[in-house]
Every structure is written in C-alpha cells, then in structure tokens.
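Peer 1: One predicted model, sequence on top.
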Amino acid sequence: MTYIPRHIERTPEMHPLTWRMRDDKQPVWIDEYRSKNGYVGAEKALKGMEQEEIVNLVKDAGLKGRGGAGFSTGLKWSLMPKDESMNIRYLLCNADEMEPGTYKDRMLMEQMPHLLVEGMLISAFALKSYRGYIFLRGEYIEAAVNLRRAIEEAKAAGLLGKNILGTGFDFELIVHTGAGRYICGEETALINSLEGRRANPRSKPPFPASAGVWGKPTCVNNVETLCNVPAILEHGVDWYKGISAGKSEDAGTKLMGFSGRVKNPGVWELPFGTTAREILEEYAGGMRDGLKFKAWQPGGAGTDFLTADHLDLPMDFASIGKAGSRLGTALAMAVDNEIGMVPLVRNLEEFFARESCGWCTPCRDGLPWSVKILRALERGEGQPGDIETLQQLCRQLGPGKTFCAHAPGAVEPLQSAIKYFREEFEAGIAKQHFNNARAIGGIQPNNLLKERW
C-alpha cells in the first residue's frame, strides 16, 4: 500500500492531552500554556471545590491509571486516610517509563511540562499533600531540564510554593532522577529508591496509601494519568466519558501508537475503542514495503503477543484482556515476517532477566533459565522437553507465584509466542535428539538439564 500521511487536527474537545502542542515540537512554556486555558482547572479546583469533591469527580469520570495496570485513579485516591492528623502526605509521579517500546510519557514531559505540573497541583490539593516528587528516568535528560524550568515558572507565577492562588494551600514539587532500573516502575520499589534504598519491591500490605515514603501516606500515579486531571476539572464528567469511541467501557483518550518496521512509527492521542488495525494502517501507515505483518504486542514488552486475527479489537482494557493479553501502555510493537520469534523472545527475556531485582527465587533463577533454553533453541541445539520446560517456567513465574509482577509480565511474551508460533520453537530442536528420543522411548527434561547446566 502507498502510505499517505494523515493530518490530525487536534482540538480541546477530543485531544485534551495534546491539543496545545506546537507543530515544531518545542516545549509549551507558561505564557503560551496559560493563553490556551492552562491552569484553569487548577484555579477551579483550588478556589471553588472541596478535596473530597475532586476525588469523587475523578472517580465518576472513570479515569484509569495509564501506566499499564488500568486501576481506577479516583478509587486509588480515596484509599488515602481521611484522618486530618496525618498531615504529612506525599504525591509521587511515576515517570520512570522503562518499558521497552514505550515513549508516551517522554513526549508529554518534553513538550507539555506544565500540563504535568498542573495535574500534580490539582491532585496534591485533592489528596492534601504538601510535597510531590517526579521520579524521572535518568536517561530523560531533556525532560528533566524542561520540567525543572516549568516548576520554576510556576513558582514565579504563584502556582507552586506557599499560599497558592491565595488559597492557603502549600505545595512543593521536586524532580528526582533515578539511576536506571526497570523495577522502579513498581510503585514500592520506586519508593525505596526515592528514599535512597535498594530498589526492591515492598511487601503489601501495608500499601503506600497508609505507609509509603518515609512511612507516610503516599499516592503514586503515572505521568499520563496525572495529565488527564486538568481537563476533567475544566470540562466535567459527561464530556470525559463522551470522548470514547464505539462501545468502549473506558473513558477519555489514550496515547497509543505502533513501533517496529512500520512506515510511520509514532504515538497519537486517540479515544479508547479505536481499533488496533486503524492505528496500524491509518496512522502508522502499515508495514514497510516488502514486509508482511506477523504479530504484535499491544502495550509494551511485557504483554502477550497477539496475531493479525486480533487487529480489529478495540484498544481498551477489557477487549485486549479478553483476547489473552493486556492493553498495558497501549504503545504496540508490530512484528514482521522476517523476524524469528525465538530470537525476539530471547532478547526480551534477557532484558527482563537482567532487570530482575533478585529479591525472590522464581524470578532471580527462573528468568535466566529461560534465557539459556532460548539461546540453545536459537542455535539449533535444543533438546526434546525444552518447550515443555519453558511452559512450566511460565506457570511457575505466573501471577501469585512471585513477590511482585515483574516475572509474570516477563513471561507473557514467552508463553504467547509458544502458543501461536510453536513450530518456530520446535525448529530449534536438533534432529538427532528427535531420533534419540524415539529410540529410547523419550528423554526426561530434567535429565537433559542436568547434562547441559
């Protein structure tokens, strides 16, 4: 097909996250931001609403976490203690964004830093938090520079610091750059790292809402999640729910995109319910010339592969979940016919094995084990029972079997690749091993593993 770039006219009504963005992709600083209704939602919240009213508004709007889990933001906020004596509370923005193939938060922070500042200001007021931290991926140097400038501009305008907008509310906002660990995307590991500790997940309960940073009530939200808050305050619940396409149960818009060998890789703000095929073909331009579509991951490296049969699914949490995967970050990766699934999955599992914090045995030992088997299959030196061993590892590292969700997410691409492309894994088993297995009536996987490792 011939790719024709699609012009997208961004409007406040349909693109609350991106309509203010400049065509030259330069940052929108405070004067321009305020000229485009910037901080209108914050002024409405701080001057005319009670904190509980804001929490209920966000809950009623149906805003869900945009970091991958899709948990109700308003419900999460409501878990913060109501006890007025607990006057030290923290709001953390998870801006670590270490998921391979995901770059949506980076775009917001680099081009729209004041949108995140305003979102955190409103959220902090609703949560009665006096201090906020943006826990930023260390490699995002440009985002750090732009966020710090935006914070200084907001302070100079009386929108951060003491007695904001004359309301008596105080809020301090700090950018904290991380040292580069994927596990910091887990909120309690992020909290440990912020405190200067090793980035291991914490046991829950207690949950951060009751005992988070330095033992105080803490709420952790994703960048894109917080950036949705100002528009909800400005336009209301009915407007936000009305944006979604078709019969999607999810409200609002989502930053979605496609990477891989497509003609126009990128990220776009689209309503929930937009199909994956529309994003792939109309926005990403389809596969490059000479390549055929083979498979895709809906939302980052830690989501199950789906096939071309699933491209007409609406991009929302429920639809992708019913298909056996997760929406995740909604930044999809297209796999073409020239890419082998075994080396692709081996590459992903190497990343997840390296990024394991090593806290629990299944994750610490199980992921490297899967990498060893995949390397053997990739070399054509696999043995009978290897695929069954990989499937067993996927079960042993699944939900509820490990301390946190790192390992369950890590094995999702592996288990789905075997499900849909088993013949490619079987091709990595040496032919002489098949003959030996027939001759002796089968070989036990455990005995093979003892011989090899």
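Peer 2: In hand now; what should we look at? Numbering: from 1, shown residues only.
Peer 1: C-alpha only now, for contacts and for neighbours.
Peer 2: OK.
Peer 1: ok, which stretches of this protein are strands?
Peer 2: For the chain, strands defined by DSSP state E occupy the ranges 90-95, 131-136, 172-177, 218-222, 253-260, 266-271, 293-297, 306-307, 331-336.
Peer 1: what sits up against the shortest one?
Peer 2: With CA atoms under 8 Å, 6 or more residues apart in numbering as the contact definition, strand 306-307 has outside contacts at 294, 295, 296, 297, 298, 323, 325, 416, 420.
Peer 1: One more to weigh against that first structure:
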Amino acid sequence: MASNASLRYRCQLWQTARERQPETHPLTWRLREDNTRIDLDDYLAKDGYAAVRETLGQQSPQDVIETMKTANVRGRGGGGFSAGMKWSLTMQGEGIPRGYLVCNADEMEPGTFKDRLLLEQQPHLLIEGMILGAYANNSAYGYIFLRGEYVEAARSIDKALAEAREAGWLGTDIAGSGFDFDIALHTGAGRYICGEETALISSLEGGRANPRTKPPFPGQSGAWGKPTVVNNVETLCNVPGVMRHGADWYQGLSGERSDDGGTKLYGVSGQVERAGLWELPIGTPGQEILERAGGMRAGKSLKAWLPGGGSTGFLLPEHLELPLDFDTIGKQGSRLGTGLLTVVTEEQSIVSLLRNLESFFARESCGWCTPCRDGLPWTVKILESLERGEGEVGDLELLQELAGDLGPGKTFCAHAPGASMPLSSALKHFRDEFERGVSHPSRAAHEDPIPVGNV
C-alpha cells in the first residue's frame, strides 16, 4: 500500500482558486489553497446548506428526483447509471418503511483517488448531498461506508458530522422542514468487493461481504430489508449544486463536449510530470488532461492508458482525442470508470502490468462463484509463466477463453467482468508481448527475454 505522503500528493488538485468559480466548478470552488478541511463556518459562508434550506419543505421528494433525472447526473463511481433514475426506483408510499441512504466511500479501485480529496477537504458538501438524497428517497438514516485506510478522511468526516449535528443540519426537523435524518460513519475492513453495492450492504449489516441476488434490488429490499439507495461520494457531492442552480445549469457545464451533464473530477497517475486531479467539464478529451499533467516525464513515451481505474480496458495513444464520457469510451470497448487515467510507458511490460492487476483482482474476489474464484487465480498463473518466458503453446488462447468466461453475464456480480476487461483489451492490442512469453525449444539463446517493467 502506498504511504500517506504519496497518497496525499496524488490527491493534489492542480487548479488555483482563481480558476475555480462557483458557476463552473461546483465540486471544488470552495477548496482552500492550503488543502485543509473546510469547517462549517467556512462552508456556510460560501452558500453551504443553501440547497437544503431551499429544497426541504418547498419542493416535494418527487420534484428532487425529476430535477436529478433532467440534469442527467450519472453515477461517478464507475457505473454511470442515472442517479435520478435510480432514485425513482426506490420503493416509497403508504405503509413502506423509511429506509437508508448509503454513501459508497470505499474507494479501492486501482489508480483512483478522487473521492479522498472531497472526503478529506470538503465533507460538508457530501453531508448536504446526502440530506437532499435522503429527502428524495424517504431515507430515515444515512451511512458513509468509508475505506478503512482513509484515516485522515475519517477524522474529517467525524468532525463535520459533529458540527452539522450541533448546528441542526442533522437530526430532527432539519431547517424547520419537519424532515428527520442523521448520518453515521462506518469504516470498512478493506475489501475491494465492497464497491459492489449489495456486498457493501452485507458488510454494513455485519455479515460477510458477498454480493446478493438481484432482484430484489436494494431500492426495494436493501439494508436490514428496507429500501436502500447506494451512491458514490462524487455523485452525492453533485446534488447540492443541481438543486441550487437547476438542471439546465448542470447540463450547460459540459457544453457541447458531451450529452452527459456536469463536471467530472479527472486525474492522472503514472509517469507524468504532475500526477493529480482537475475538475473539468465531462467529455474533456484525454489529451487535454494529459497536457494539464505536464505530459509524459522526460524520456518517457506513451504506449497505452487505462481511462478510469484497473477494471477498465486499455486504450491506445490515438484514443486520447476522444471525449472522456461514459458512452464514447464504452464504444471503444472500455469504460470511463472513475475517470482517472493511468498511463503506461513504452518500456513497461503489459504482461507484467496485467499480472499485477489480475493478482489484485484474484486476491479481492469474495469466492462466491466458480468462474471468479477459480478463473482469476488460473489467469494469474498463466500470466506469471508468460512473464518468466515459460508460457506454453495455447496459453494465449486459454487466456482469451478465460476472459470470455469471466465476462458480463457469466458471474454473480461485476467483479470478474471488471477484471476481464483489461485482460481482453491487452490481448487485443499487445498480443505480440504475450507471444514473446511462450517458450519455444528452437528459440535462439541470444534472444532478449520478455521485459519486466517497473509497474
């Protein structure tokens, strides 16, 4: 695991206060230049909780849902599903018990660190978003399910929750609206599978983090059998701006770049000059983000990149010109995912990098279904042999078959399909590197071994 110092560096937002304005940077305009937490007084001085005052008691929960649907706020955790549509499916009505709103802050996607910025420095924005989401979904209580290693984020959230509770923004009769809602912080035990919403719910209840059969979906029967909505940190942080300024404003933030609405926290990690984050209109091309990162480090050239974490497919340098939104990247056989680019240089071995990724996915499998439990370790063993130059004839075809068996619709949840995407794309774009790992009796002794890059 990376040290706190390195993680903090990677959470650097490379935009000055002058660049970040309320009209164009709803997620980050309040952030301080010294990267310290925004307390309640600072947040209130910059229109904090204004959306709660203006929405609760003045608009109906259905009004909030319709605004979110019109704004087209798509899930920022990687799935890209419409948050408003998701909320519209929550079971409500007479005789239906009030349920729960859960914030998925279990940020364990390889190469991803965007939520940490918001959790550490702007927790009140998340709390305000959760209040609005709870109002729309008739939720009685909220949970922030936080990655256990995010110790600084836990401290920040704890302080913000206490401040909000003392000031009356959490608890009974919020803003005189008659709406009651409170939030608890729950730190996880460090399992990637908790990014899957039903596994998260199982863990929150105190059970093993195994996914559940759907249907019923959490919106009908989730935590403790009650209607439950699970949203990502960045998704919820968009809600106050949408409710304050409206759906048309939110749609206008992306302009002509994308049909999706709003901004996105994009980032870059790897061999670039300035690893970090930027809040930009969704649909910003990858090339612009790479340029903001100062380009590749001196002497390094780009071979491939992952558009949004380890569970997305490899793309090539020519794909940098594409707008980074959900549908455009999906048409290239990858996913936008979390929108944080991981660059791969020419001297890095795709086989080694992939072995590293698949080892992570194999270790993080909950073991519930056979393709994932057995297929991922099998994939790792083959990749290890290829990495040593000891692969056998037929290994590449076997890897391709395994990738298909791990794909969508073949496993209990999306863990294995996520793991298969970088595998399938690597075999497609860099098959020659895999072939060099196959041992041939006639291979000349002077041939160079497969390169093992620093991944």
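Peer 2: Structure received. Just so it is clear, the model here is predicted, and its values are computed rather than measured.
Peer 1: Turn the strands of the first structure into a markdown table, columns for mean neighbour count and distance to residue 117 of the first structure.
Peer 2: Output for the strands of the first structure, formatted as a markdown table (neighbours: other CA atoms under 10 Å; distance: least, CA to CA, whole Å):
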| stretch | mean neighbour count | distance to residue 117 of the first structure |
| --- | --- | --- |
| strand 90-95 | 26 | 10 |
| strand 131-136 | 24 | 10 |
| strand 172-177 | 18 | 8 |
| strand 218-222 | 25 | 13 |
| strand 253-260 | 25 | 18 |
| strand 266-271 | 20 | 19 |
| strand 293-297 | 21 | 31 |
| strand 306-307 | 18 | 36 |
| strand 331-336 | 24 | 24 |
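Peer 1: need these in TSV with distance to residue 390 of the first structure, can you?
Peer 2: TSV is the format used below for the strands of the first structure (distance: least, CA to CA, whole Å):
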stretch	distance to residue 390 of the first structure
strand 90-95	32
strand 131-136	35
strand 172-177	37
strand 218-222	33
strand 253-260	26
strand 266-271	33
strand 293-297	20
strand 306-307	19
strand 331-336	22
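Peer 1: looking at those, which is closest to residue 237 of the first structure?
Peer 2: strand 253-260 (13.3 Å; CA to CA).
Peer 1: Give me the range in the second structure that that closest one lines up against.
Peer 2: Mapping strand 253-260 of the first structure onto the second structure (TM-score structural alignment) gives residues 263-270.
Peer 1: tell me how far the matching stretch is from the chain's mean position?
Peer 2: Relative to its chain's centre, stretch 263-270 of the second structure lies at 11 Å (CA atoms, centre = their mean, to the nearest Å).
Peer 1: Now do residue 315 of the second structure against residue 62 of the second structure, distance only.
Peer 2: Distance of residue 315 of the second structure to residue 62 of the second structure, computed by CA to CA, to the nearest Å: 40 Å.
Peer 1: Please apply the same query to residue 260 of the second structure.
Peer 2: 22 Å.
Peer 1: Mind checking which of these two has more residues around it?
Peer 2: residue 260 (25 against 15; other CA atoms under 10 Å).
Peer 1: and the more buried one, what does it touch?
Peer 2: 72, 73, 74, 251, 254, 282, 283, 325.
Peer 1: Enumerate every residue touching the equivalent of the fifth one over in the first structure.
Peer 2: Superposed on the first structure with TM-score structural alignment, residue 254 of the second structure falls opposite residue 244. Taking CA under 8 Å, 6+ apart, we find residue 244 of the first structure in contact with 250, 251, 252, 253, 271, 272, 273.
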